[in-house]
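[1] Structure of the sequence below:
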Amino acid sequence: MLNIADTLHHWCREERPFALATIVDVHGSTPLPAGTSAAVDADGNAVGSISGGCVEGEVYELCRQMLAGRGALQRAWFGYSDQDAFAIGLTCGGELEVLVQRIGPATQPHLATALAEMVRGRPTTVAHVVDGPDRLLGATLSVLGDSWIADDVLDGQPTGHVVADRATAQLRAGRTALASLGGDADTCPERLSVLVHGAAARPRMLIFGAVDFAAALSHAGRFLGYRVTVCDARAAFATAARFPHADEVVVDWPHRYLEQTTVDARTAVCVLTHDAKFDIPLLRLALDLPVGYVGAMGSRRTHDERLRLLRENEVTEAQLARLRSPIGLDLGARTPEETAISITAEVIAHTNRASGLPLSQRTGPIHEPTARGLGDGPAIGHTYAAVPVSPPAAQGAAAP
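    Down below sits the predicted model:
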């Protein structure tokens, strides 16, 4: 649901009924992962995709049937059949299970609150009861940070607490899952199936250096779902007007900002300053932090000099092995836009532990099974609401 949260939030605020189709299970090679959603409103407008085109028509019709009153929930399975070349299925050979549910006025105010948090990039889960006693079908609960809210069916009920516990666990994982609950006479005697849409906080991309390459990279990073920060000590260059796609623009010395900001294993640090007085203290710190990616721009000569200076500053060989320098993949990039693609391609490959080779030069499945969970990183095509850019300071940052 995260991939279309922006549009769904808009529809909920308009009290527009819609049908939501979500991939709840996948096997083999499929175009999109579990947790991806598509939706159709009462006027037939569609948003999102669950298969990249293979079964969209069939899913669209299922959504229209839901909106016409033919049930509130339906599961559909799509695979590949050699026996019937004209059957609706996945040409990639994979299998997926889709859950289609109708979202009406009773659920929308509650769902709108959760979707608003999602589009702001805040950790959120939304849980729908999709199987169980009739009185519970469609009941909704959301976990918003450290608290949870529920509709009248689940609020204050023991069953609500059980659903909230599972939704909280999925919030920590940042994943979408179909969970079986209940059967315990003391806590939840009724057996339920609950679809939990998990949305972890957006991963961060920290771009240091307010240069043209940073403007293009901030655009690409935002497109990929990162919460993008551009930082530079020079107030004349670090302005919101120059970086409209950044979530925030910070005027500060790069290493000082990195010392005080929050990072995690999904954070990408991209150093474009190309100036040793900024690069060395910044990289020395970045390579000692538990971030997912550290890259630095520069020529081969700059790279060699940078390594020498980092070693002089007691950066270990193990730490230097983490540094992606010169930054990016070899695409022959020259313009800022091409360079941004080169850098983000390397970030994606590094995040997914992929080779970065052309698929035509590889054999085997295109999508290798990995331990990466839904929400662990951004995905192309995810959309997010605009987030205000913080105003830069009026003057340059004082040297530390």
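
[2] contacts and neighbour counts: CA atoms only from here.
    Will do.

[3] Excluding chain neighbours, what is closest to Leu181?
    In space, and not counting its chain neighbours, Leu181 is closest to Leu192: 5.1 Å by C-alpha to C-alpha, 6 or more residues apart in numbering.

[4] Go ahead and confirm that neighbour touches Val129.
    Yes - Leu192 is in contact with Val129 according to C-alpha atoms under 8 Å; the separation is 6.9 Å.

[5] Moving along the chain from the helix or strand where Gly221 lies, name the first helix or strand you hit.
    Element membership for Gly221, per DSSP states H and E: helix 212-223. The first helix or strand that comes after helix 212-223 along the chain, using DSSP H and E, is strand 227-232.

[6] Following the chain past that next one, name the next helix or strand.
    Toward the C-terminal end, the helix or strand that comes next after strand 227-232 (DSSP H and E) is strand 248-251.

[7] what packs against that following strand?
    Counting contacts by 3 or more C-alpha pairs under 8 Å, 6 or more residues apart in numbering; DSSP states H and E, strand 248-251 packs against strand 227-232.

[8] How about residues contacting the strand it packs on?
    121, 202-210, 214, 218, 221-222, 238, 243, 245-254, 257 (C-alpha atoms under 8 Å, 6 or more residues apart in numbering).

[9] let's see this one next to it:
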Amino acid sequence: MENVAETVSRWRAEGIACALARAVATGGSAPLAAGTAMAVSATGEVIGGVSGGCVDGAVYTLCQEVMAHGGPATAVFGPDGDELLAVGPTCGGSLEVLVENVPPRGGHLVDRVTLALREGRPVVVATALDGPRTGEWAVLVGTALVGNDDDDEASPHPGGHRGDDSREHPGGPIRARAAEMLGRPGTAVVASPAGRVFVQSLAPPRLLVFGATAFAEALVRMGALLGYRVTVCDARPVFVAPERFPAAAEVVRCWPHEFLRRTRVGPSTAICVLTHDPRFDIPLLTEALRTDAGYIGAMGSRRTHTERLTSLREAGVGESELRRLRSPIGLDLGARTAAETAVSIAAELVAHHRGGTGAPLTGLEMAIHR
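    Got it, this is the predicted structure:
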């Protein structure tokens, strides 16, 4: 959704109308999760997709119809879906899709969502799925909840009217659920007095890359593609030229351990140490292993890893903390180039985040989408 929202905001800035489609519910072995988005511009451009391709053609047509008549539309694809569409996921799963018209001018909360994500702030979007208010948004950023037609951030009923519970859609009862989900990426369909509301929490995870190396150049691109908000940090001025890392949200010249002490780190943060120099690695990893970062990996040979463990123990790092360190970093792909190594690291990040085994799917009996 993040990349699609960014593109929709760009189209709006260019005066181009578009339609936004989102998978709001999935079942069975649907290839993509709820919250996945696709947008189609009035000029015919496409960004994203709501399936593995099996229903995207039908959704493209639906987007064009929505742009033509202006109102939102929903469709269900799959065994129990709309037979008139005569299409469904080939995997046997099902999905419900909401398509909304996004005008080229005027206020639309997609721009507020895009701005929050650019700034690295988590945001929750609540969208009405039923009734006359279908397609209306409310957005929670921090403690501010704003609706489509209500810019009063203190209003408890964005998109509705104060004191009129019958029209409270998607504010009021949804606010507590949105606040609960803020900062925890995920989706939910919640019942409200006026009907169902699709609630989507967007919180771009952080990828902190230490060491402005050739490996970092490749990993930054890969991390951004995976949806991370990437920061590159190195203490050496000659290597931290921002133009080397165009996909990074920020490039910082600082001693790595000092930067880590003052930046925000949480369970969704991944730390990749690519400096391969004990002057940087030991103070940095000593600091990193005492944070609650979800992933901490360091580059180096097995000999380097053994020496590093000794130095970390001497620095007072405990055994339980050392067990969190993924070193040598990455999965065994036989990687040799910087790009291949970045794929290896990115693959381990995905496996760690999603609970994958890292083993070839061929020969595994478990479901592909768990």
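
[10] State the span of the first structure onto which stretch 318-327 of the second structure is aligned.
    The aligned range for stretch 318-327 of the second structure in the first structure is 316-325, by TM-score structural alignment.

[11] Please apply the same query to stretch 276-290 of the second structure.
    Counting by TM-score structural alignment, stretch 276-290 of the second structure falls onto residues 274-288 of the first structure.

[12] list the buried ones in the matching stretch?
    Neighbour-count burial for stretch 274-288 of the first structure, with 16 or more other C-alpha atoms under 10 Å as criterion, is recorded at His274, Phe278, Asp279, Ile280, Pro281, Leu282, Leu283, Arg284, Ala286, Leu287.

[13] do stretch 33-44 of the first structure as well
    Neighbour-count burial for stretch 33-44 of the first structure flags Pro33, Ala34, Gly35, Thr36, Ser37, Ala38, Ala39, Val40, Asp41 (criterion: 16+ other C-alpha under 10 Å).

[14] try stretch 206-226 of the first structure
    So for stretch 206-226 of the first structure, counting by 16+ other C-alpha under 10 Å, buried means 206-211, 213-226.

[15] My guess is Pro31 of the first structure contacts Ser51. True?
    Yes - using C-alpha under 8 Å, Pro31 of the first structure is in contact with Ser51, at 5.6 Å.

[16] Looking at these two, which one has more neighbours?
    Ser51 (22 against 19; other C-alpha atoms under 10 Å).

[17] quick revisit: centre of the chain to the match of stretch 318-327 of the second structure, how far?
    27 Å (C-alpha atoms, centre = their mean, to the nearest Å).

[18] now stretch 337-348 of the second structure
    Centroid displacement of stretch 337-348 of the second structure relative to its chain, using C-alpha atoms, centre = their mean, is 20 Å.

[19] what's next to that stretch, contact-wise?
    If you take C-alpha under 8 Å, 6+ apart as the criterion, stretch 337-348 of the second structure is touched by 214-216, 218-219, 222-223, 329-333, 335, 358.

[20] Contacts only, for the alignment partner in the second structure of Glu248 of the first structure.
    Aligned by TM-score structural alignment, Glu248 of the first structure pairs with Glu250 of the second structure. Residues near Glu250 of the second structure by C-alpha under 8 Å, 6+ apart: Val230, Thr231, Val232, Pro242.

[21] what do you get if the cut-off is 10 Å, keeping everything else the same?
    Shown in contact with Glu250 of the second structure (C-alpha atoms under 10 Å, 6 or more residues apart in numbering): Leu208, Arg229, Val230, Thr231, Val232, Cys233, Pro242.

[22] Which single one of the residues you listed is nearest to Arg323 of the second structure?
    Leu208 (19.7 Å; C-alpha to C-alpha).

[23] Aligned against the first structure, show me the partner of the closest one.
    Matched to the first structure by TM-score structural alignment, Leu208 of the second structure sits across from Leu206.

[24] Can you say which helix or strand has its match in it?
    strand 204-208.

[25] what do you get for His255 of the first structure?
    helix 254-260.

[26] now Leu309 of the first structure
    Leu309 of the first structure is part of helix 300-312 when elements are defined by DSSP H and E.

[27] swap in Ile16 of the second structure?
    Judged by DSSP H and E, Ile16 of the second structure forms part of no helix or strand.

[28] ok, and what's touching the helix holding His255 of the first structure?
    Outside helix 254-260 of the first structure, the residues that touch it by C-alpha under 10 Å, 6+ apart are 206-209, 230-233, 250-252, 269, 271, 273, 278-286, 289, 397, 399-400.
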